[in-house]
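Colleague: Compute the structure for the input listed below.
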Amino acid sequence: MIHAVLIFNTTGKPRLIKFYDHYSTDLQQRIVDETFRIISARNNNQCHFVETNIFDRNGTQPKDLLLMYRQYATLYVAFCVDKAENELAILDLIQIFVEVMDRCFESVCELDLIFNLEKIHHILNEIIIGGLVIETNIDEIMEKFKHQMKLDKSSAENKTVKVAANMRKNLNFEGRLKELKKSMKLKIHKNGKHNKKQQE
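Modeller: The predicted structure follows:
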C-alpha cells in the first residue's frame, strides 16, 4: 500500500502533501520534515529507496516503510510505501506521475504545482485511490484528466450563468429600467411644458 505522496522543493517547502491514512496534523508535519531531512542528506550515488519508521505513531504502532523518491530539477517526488510494494514498480509509478504532469503543463515546474494544485490532485487521483494503484497507462490517465477538466469547466460556466441570473433578479434590472424610462418621460414632458410657458 502507498501511505503518502509528497512533493517538496530542494529547500524543504512542501508543494503537495497527500496521505492515504489518518494521521494527526503534528504527525503529518513530522513525516514531511523527516522525509525531507532523509532525502536531502543523500547523494546521487545512493539508491532511491530508504527504510524508515517515520510513520511510527508515538511508539505504539511501528511501521517499517520504504521511502522512495526521485529528484526532478528543484523538486523531490517521494512515495512512502509498505514493504509489500515492488520498489522498481513504485519508481516507475513516480516517473508516470511526473510524465503526466509534464504533458498537462508542458514541462511541469514548481510554479505549476503552486498555482494548479487542484489539477495535480486530479492527476494523482486518476493514478492512486485509497493508497492503491488503479491506473498506470499514461494515455488513459490523460484522457480521464481531460474529461474531468471539461466537467469542471462546464460546472464553472453553469455556476457563472446562475450567478448572473441571480444578480439580475436581485437587482430587478427590468423594474429599474421601467422606472428610469418613466422618470425620463416625466422629465421630458415637464421640460416641454416649461419651454412652452417661457415662449408664451
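
Colleague: contacts and neighbour counts: CA atoms only from here.
Modeller: Will do.

Colleague: can you map out the helices along the chain?
Modeller: 25-40, 87-105, 110-115, 117-127, 138-171, 173-199 (DSSP state H).

Colleague: Out of those helices, which gets nearest to K18?
Modeller: K18 lies closest, by Cα to Cα, to one member of these: helix 117-127, at 8.5 Å.

Colleague: Which residues outside that closest one are in contact with it?
Modeller: 16, 97, 100-101, 113, 133-136, 141, 144-145, 148 (Cα atoms under 8 Å, 6 or more residues apart in numbering).

Colleague: farthest-separated two in these?
Modeller: L113 and I134 (22.5 Å).

Colleague: just to revisit the earlier point, rebuild the helices of the chain as a markdown table, extending it with mean neighbour count and distance to F8.
Modeller: Below are these laid out as a markdown table (neighbours: other Cα atoms under 10 Å; distance: least, Cα to Cα, whole Å):
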| stretch | mean neighbour count | distance to F8 |
| --- | --- | --- |
| helix 25-40 | 16 | 8 |
| helix 87-105 | 17 | 13 |
| helix 110-115 | 14 | 9 |
| helix 117-127 | 18 | 13 |
| helix 138-171 | 13 | 23 |
| helix 173-199 | 11 | 50 |
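
Colleague: Identify, from the contacts of helix 117-127, the entry nearest to S40.
Modeller: L16 (16.9 Å).

Colleague: contacting residues around the closest one?
Modeller: V5, L6, I7, F8, L113, L117.

Colleague: N53 contacts C80, doesn't it?
Modeller: No. Judged on Cα atoms under 8 Å, N53 makes no contact with C80 at a distance of 10.3 Å.

Colleague: Give me the common contacts of these two.
Modeller: L65.

Colleague: Those two - which one has more neighbours?
Modeller: C80 (27 against 15; other Cα atoms under 10 Å).

Colleague: which residues touch the more buried one?
Modeller: I2, H3, A4, V5, L65, L66, L67, M68.

Colleague: Before we compare anything, build this one as well:
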Amino acid sequence: MIHSVLMFNNQGTPRLMKHYTPIPLVQQKELFDQIYNRIKLGEEQGQKTNFLTNKTDDEAKYQIIYKKYSGLYFVLLVDIEESPLRMLDFIHGFVECLNVCFEDVTELDLVFGWQTLQSVLEEMIVGGIVVEIDRNKIVQNIDQLNGGHKGESSLEEGVKRLGDSLYSFASGGFGAWSSSK
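Modeller: Okay, the predicted model is just below:
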C-alpha cells in the first residue's frame, strides 16, 4: 500500500503532499523533513540507490522509494512488502502522464496546474492502491474531466489543446483563457 506521495524540488520546497493514511499535521511536516534530509544526505554521501528503509528496533516499518526528474523529487512512502521496482515504474508512469498533460512538464506547470496534477494522481491511485497505469486512459480521463473535445482527430491533439488551454489560464488568468476558447 502507498501511504504517501510527496514531490519537492532541490531546495526542499513541497510541490505535492498526498497522504493515504491519516497523519496529524505536525507529524506530516516532521515526516517530510526527515525524508528530504535522508535523501539529500544520501546524495551528499554518494548514495546510488533510490530505495531507503525506515528501521526501528531492527524491524522495517516502511520504505521510501524516490526518483529525481529535472530538479524534482517524486517520492513514495510504501509498505515494506511493496515491490520497489514496481513503485519506480509507477513513478515513471506518473511523470509520463504529467509530461503528456502539460507537454514537456516543468516545475512551474505543476505549481500553476496543481488541479491537473491532483487529477492525474487521483486517476492512478485510490485509497493508497494503484488502480490505473495506462497512460492513454489516464490522459483521456483527464481530458474528459476538463470538458473533453469532441471531434478531435487524435488523442495527442486533444492533449495538446488541453495543455494550451491550461497554459492560457495559468499565464493570463480567466480573461485570457476565455478569449482563447
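
Colleague: before we move on, the earlier item: out of the contacts of L16 of the first structure, which ones does the second structure keep as well?
Modeller: Cross-checking the contacts of L16 of the first structure against the second structure gives V5, L6, I7, F8 as conserved contacts, using both residues aligned by TM-score structural alignment, their matches' Cα atoms under 8 Å.

Colleague: Distance to L27 of the first structure and neighbour count for the residues you listed - can I get that in JSON lines?
Modeller: Shown next, in JSON lines, are those (distance: Cα to Cα, whole Å; neighbours: other Cα atoms under 10 Å):
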{"residue": "V5", "distance to L27 of the first structure": "15", "neighbour count": "23"}
{"residue": "L6", "distance to L27 of the first structure": "14", "neighbour count": "20"}
{"residue": "I7", "distance to L27 of the first structure": "17", "neighbour count": "24"}
{"residue": "F8", "distance to L27 of the first structure": "17", "neighbour count": "22"}
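
Colleague: Give me the angle between the one helix or strand G158 of the second structure maps to and helix 84-102.
Modeller: Taking DSSP states H and E as the criterion, the element that holds G158 of the second structure is helix 155-179. Angle, helix 155-179 of the second structure to helix 84-102, by axes from the mean of the first three to the mean of the last three Cα atoms, to 10 degrees: 50 degrees.

Colleague: ok so, going back, D152 of the first structure: which of the contacts of L16 of the first structure is nearest?
Modeller: Taking these together and measuring to D152 of the first structure by Cα to Cα, the closest member is L117, at 14.4 Å.

Colleague: which position in the second structure aligns with that closest one?
Modeller: Here L117 of the first structure is matched to W114 in the second structure, going by TM-score structural alignment.

Colleague: And for C80 of the first structure?
Modeller: Matched to the second structure by TM-score structural alignment, C80 of the first structure sits across from L77.

Colleague: how near is its match to Q11 of the second structure?
Modeller: 20 Å (Cα to Cα, to the nearest Å).

Colleague: Also Q47 of the second structure?
Modeller: Distance from Q47 of the second structure to Q11 of the second structure, by Cα to Cα: 18 Å.

Colleague: quick one, what contacts G131 of the first structure?
Modeller: Per Cα under 8 Å, 6+ apart, neighbours of G131 of the first structure: M1, I2, H3, A4, Y20.

Colleague: How many residues are close by the last one?
Modeller: Same thing as Y20 of the first structure. If you count neighbours by other Cα under 10 Å, Y20 of the first structure ends up with 15.

Colleague: The second structure: which residue goes with that one?
Modeller: Going residue by residue (TM-score structural alignment), Y20 of the first structure aligns to Y20.

Colleague: for the second structure, what's the longest strand?
Modeller: strand 59-69 (DSSP state E).

Colleague: From the contact counts, what lies against that one?
Modeller: Packing contacts for strand 59-69 of the second structure, counted by 3 or more Cα pairs under 8 Å, 6 or more residues apart in numbering; DSSP states H and E, involve strand 51-56, strand 72-79, helix 84-102.

Colleague: Go again with 10 Å.
Modeller: strand 2-9, helix 25-44, strand 51-56, strand 72-79, helix 84-102 (3 or more Cα pairs under 10 Å, 6 or more residues apart in numbering; DSSP states H and E).

Colleague: Report the buried residues of it.
Modeller: Neighbour-count burial for strand 59-69 of the second structure, counted by 16 or more other Cα atoms under 10 Å, picks out Y62, Q63, I64, I65, Y66, K67.

Colleague: which residue is nearest the middle of the first structure?
Modeller: Note on the first structure: the residue nearest the mean C-alpha position is E118, at 1.6 Å, using Cα atoms, centre = their mean.

Colleague: Distance check, that residue against D152 of the first structure.
Modeller: E118 of the first structure sits 11 Å away from D152 of the first structure, going by Cα to Cα.

Colleague: do E110 of the first structure as well
Modeller: Distance from E110 of the first structure to D152 of the first structure, by Cα to Cα: 23 Å.

Colleague: Please consider this matter closed, and thank you.
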